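J.: Quick one, fold the following:
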Amino acid sequence: MSDILIAPGHGGPMNGIVTELQRLLATEHGQRTAAEIQSVGFNLDHAITESIREPAPPNEWAQPIEYILGWLSWDALVDEGWQPVAVAGHSLGEFLSLAVSGAFSWSDGLHLVRQCGADMDQQARDRPSAMSAILGLTASEAQEVCSSVLSNDEGCLQIANINDQKQIVVSGDVHLVNALENRLATSDVARAIRLNILGAAHSQLHRKSRLLNQAIRTTFLAEPSLPVYLSTSPDPVRTSTQALDSIAGILVRQVHWPRTLDRVVADYPDFKFRLAYPDRALSKFLARRTQRRSHSRQLQGPSPQLTNGGSA
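T.: Sure thing, here's the model as predicted:
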């Protein structure tokens, strides 16, 4: 069995994330990490306060909180002697997965995540935008609705995440996201749920983002020690050049999680996943994928056996 570490993206309500983070920070190991965080100039107390103050907190503070939680959880696994054969990152979790692989240091990762969040916040201020989860439609069906809503509008409305067969996330200008949600409000087969996230990640609205790319230029990137499977890339990251390209495009490129899992399964047919920290939505996606894989194997039956006198 091949153990794969899965780094979640946005983990849902920040209150739960902060509670789990504070639990880990209270440990001896967590206290050492908190001191290291302070030594690199990140105000953790302020980040926690800002992350729970509003339903949609500033990404500049909320995203580093999730990254720190993931790193603390990973460190605890290392102390237990657990080591994966590969890592996979979903959306924001791509930063954690690359840090775990050694592509950059955890502190550089913290700086990159903060600048990524700051880019999202700036984009939201410059051009009101939003993200909405569409349940019940396939990617092609969701694309048809987006195209219909866009019609003659020259704004942005596009699929940002393909998380599961019928769990799609769209990003775009807020008036277009509103229009899409209104259209689906009368649907018998689908519904839309506004995400508590500022801005529109994984969309063309970020094609001119600057802060993250400025931070990348001052970051030392190394060869990953483990294969890294990213939700925005069809192929695993194995070199520092690939890591650089992945980070530079994370805010623009579409998340395609089923494709990522397909590639993991192709390379590690018997993989067993472990989440870096609790994420209910991602756990459900992974559980459904595991169930489908088990069902497929049952339908295929046992592998043919070779004998000295025959062939498979």
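
J.: from here on, contacts and neighbour counts on C-alpha atoms
T.: Will do.

J.: Tell me which helix or strand Glu50 sits in.
T.: Glu50 belongs to helix 44-53 when assigned by DSSP states H and E.

J.: helices or strands up against that helix?
T.: helix 14-25, helix 28-39, helix 59-79 (3 or more CA pairs under 8 Å, 6 or more residues apart in numbering; DSSP states H and E).

J.: what's the offset of the helix or strand just after the last one from the middle of its chain?
T.: Per DSSP H and E, helix 59-79 leads on to strand 86-89 as the next helix or strand towards the C-terminus. Centre-to-centre, strand 86-89 and its host chain are 11 Å apart (CA atoms, centre = their mean, to the nearest Å).

J.: for strand 86-89, packing partners?
T.: Short answer (3+ CA pairs under 8 Å, 6+ apart): strand 86-89 packs on strand 2-7, helix 93-100, strand 228-230.

J.: Of all the helices and strands packed on helix 44-53, which one is nearest Asn196?
T.: Proximity to Asn196, assessed across the helices and strands packed on helix 44-53 by CA to CA, is greatest for helix 14-25 (9.7 Å).

J.: right, so the helices and strands packed on helix 44-53: which one is the most enclosed?
T.: For those, average neighbour numbers computed from mean count of other CA atoms under 10 Å are highest in helix 59-79, which has a mean of 22.

J.: For Ala250, what is the enclosing helix or strand?
T.: Slight slip there: residue 250 is Ile, not Ala. Using DSSP H and E, no helix or strand contains Ile250.

J.: give me the number of residues near it?
T.: Close neighbours of Ile250, defined as other CA atoms under 10 Å, add up to 24.

J.: Does it touch His202 like I think?
T.: Yes. Contact criterion CA atoms under 8 Å: Ile250 and His202 qualify, at 6.8 Å.

J.: So which residues of the stretch 101-250 of the chain form helices?
T.: All helices of the stretch 101-250 of the chain, identified by DSSP state H, counting those that start in this stretch, fall at 106-126, 139-150, 174-184, 211-217, 240-248.

J.: Second input sequence below; structure requested for side-by-side comparison:
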Amino acid sequence: MNAYIFPGQGAQFVGMGLDLYEAHPIAQELFEQANDILGFSITDIMFEGTAEELKQTKVTQPAIFLHSVILSKVLGEGFVPDMVAGHSLGEFSALVANGTLNFEDGLKLVSQRAIAMQKACELQPSTMAAVLGLDDEVVERICEETKGIVVPANYNCPGQLVISGEVEAINLACEKMKEAGARRALVLPVGGAFHSPLMEPAREELAAAIEGTQFNNPTAPVYQNVTTTAVTNPDEIKANLISQLTAPVKWTQSVQHMIADGAKSFVEVGPGKVLQGLVRKIDNSVETASATV
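T.: Model (predicted):
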């Protein structure tokens, strides 16, 4: 069975999507439609902007979504997923790819999500940190014992977990992680505590938008970040998508469940190869590849 996986924030690069725009009429049409929906020329920033411009959350998230979704559309009849999953933001790309959301609604939700997250980041100084070389249970225990808000945010692969929370609590937790034997505990250059309770204002804002959007029956199950198992019910998909902003991304567990359910190959659709690397660290017996046209 073929699993298609979709990257999240951090996979962006200057010039992303230009090759698709120049070579495929459907890509050009969808990129122009995106400019109209967003009310600004995201293609100018994606194709010719600076890394700094592309790094703004309100730009990054729609840009990665567009690259992933338009690439899946360009693949045409060659794109037949048996199952899909996306890392954080990538879950929205996955839901367009399996027909749960249409292109326009997906892009609108991603844009609203990005703006809501940016606003939540500005309410309170917060950050994230990568912890390498510790068991999940140890990281979880240190988070629980640390004063302030600090929680596991991304279970990326065994021995690689990202924590999220208040700046002071993150710094304190990082020191404790190193004392516990972490190979590294490194604060990341991000402007907020994604997938933590500090995203609650964004979750409330996005919940209203998601509730007001049409979700269809998918053509293939989605393995969502919150539940990690196959979901096909549109109401369940909605609820999990709303929970996602304040809950951890359980990528390790999602990939393990996809493999248990028969996935033999994982194709990454969108910019970068980060997810392929994580899949190989989770189980190196499966095939991984980038979607190409």
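
J.: returning to that earlier point: reformat the helices and strands packed on strand 86-89 of the first structure as a markdown table; add mean neighbour count.
T.: Formatted as a markdown table, those follow (neighbours: other CA atoms under 10 Å):
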| stretch | mean neighbour count |
| --- | --- |
| strand 2-7 | 22 |
| helix 93-100 | 28 |
| strand 228-230 | 29 |
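
J.: Kindly reformat those as CSV and extend each row with distance to Ala192 of the first structure.
T.: What follows is these, written out as CSV (distance: least, CA to CA, whole Å):
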stretch, distance to Ala192 of the first structure
strand 2-7, 25
helix 93-100, 24
strand 228-230, 26
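
J.: and of those, who's closest to Ser147 of the first structure?
T.: Of all these, strand 228-230 comes closest under CA to CA, at 27.2 Å.

J.: which bit of the second structure covers that closest one?
T.: The alignment of strand 228-230 of the first structure onto the second structure (TM-score structural alignment) spans residues 222-224.

J.: Identify all contacting residues around that stretch.
T.: Identification of contacts with stretch 222-224 of the second structure by CA atoms under 8 Å, 6 or more residues apart in numbering yields 83-86, 91, 94-95, 98, 229-232, 237, 240-241, 254, 258.

J.: repeat for stretch 146-162 of the second structure
T.: Applying CA under 8 Å, 6+ apart, the external contacts of stretch 146-162 of the second structure come out as 128-136, 139-140, 143-144, 163-166, 168-170, 172-173, 194-197, 247-253, 278-279, 281-282.

J.: Of the helices of the stretch 101-250 of the first structure, flag the one that's most buried.
T.: A comparison of those by mean neighbour count, using mean count of other CA under 10 Å, puts helix 106-126 on top with a mean of 22.

J.: Which other helices and strands does it contact?
T.: Judged by 3+ CA pairs under 8 Å, 6+ apart, the packing partners of helix 106-126 of the first structure are helix 59-79, helix 93-100, helix 211-217.

J.: all strands for the stretch 201-312 of the first structure, in order.
T.: Ranges of strands in the stretch 201-312 of the first structure, per DSSP state E, counting those that start in this stretch, are 228-230, 255-256, 271-275.

J.: can those go into a markdown table with extra columns for distance to Trp61 of the first structure?
T.: Formatted as a markdown table, those follow (distance: least, CA to CA, whole Å):
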| stretch | distance to Trp61 of the first structure |
| --- | --- |
| strand 228-230 | 23 |
| strand 255-256 | 22 |
| strand 271-275 | 22 |
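
J.: Identify whichever of those strands lies nearest to Asp119 of the first structure.
T.: strand 255-256 (18.0 Å).

J.: so the closest one aligns onto which residues of the second structure?
T.: Aligned using TM-score structural alignment, strand 255-256 of the first structure spans residues 249-250 in the second structure.

J.: Need the residues that contact the matching stretch.
T.: With CA under 8 Å, 6+ apart as the criterion, stretch 249-250 of the second structure contacts His87, Ser88, Ala153, Asn154, Tyr155, Asn156, His195, Asn225, Val226, Thr227, Thr228.

J.: Buried ones among those?
T.: Buried members of the contacts of stretch 249-250 of the second structure, scored by 16 or more other CA atoms under 10 Å, are His87, Ser88, Ala153, Asn154, Tyr155, Asn156, His195, Asn225, Val226, Thr227, Thr228.

J.: Kindly indicate which of those residues lies nearest Val110 of the second structure.
T.: Using CA to CA, these come closest to Val110 of the second structure at Ser88, 11.0 Å.

J.: So that closest one versus Leu161 of the second structure, what's the distance?
T.: 14 Å (CA to CA, to the nearest Å).

J.: ok so, going back, point out the most buried one among the strands of the stretch 201-312 of the first structure.
T.: Per-stretch averages of neighbours, counted by mean count of other CA under 10 Å, single out strand 228-230 among those, with a mean of 29.

J.: No more questions from me, cheers.
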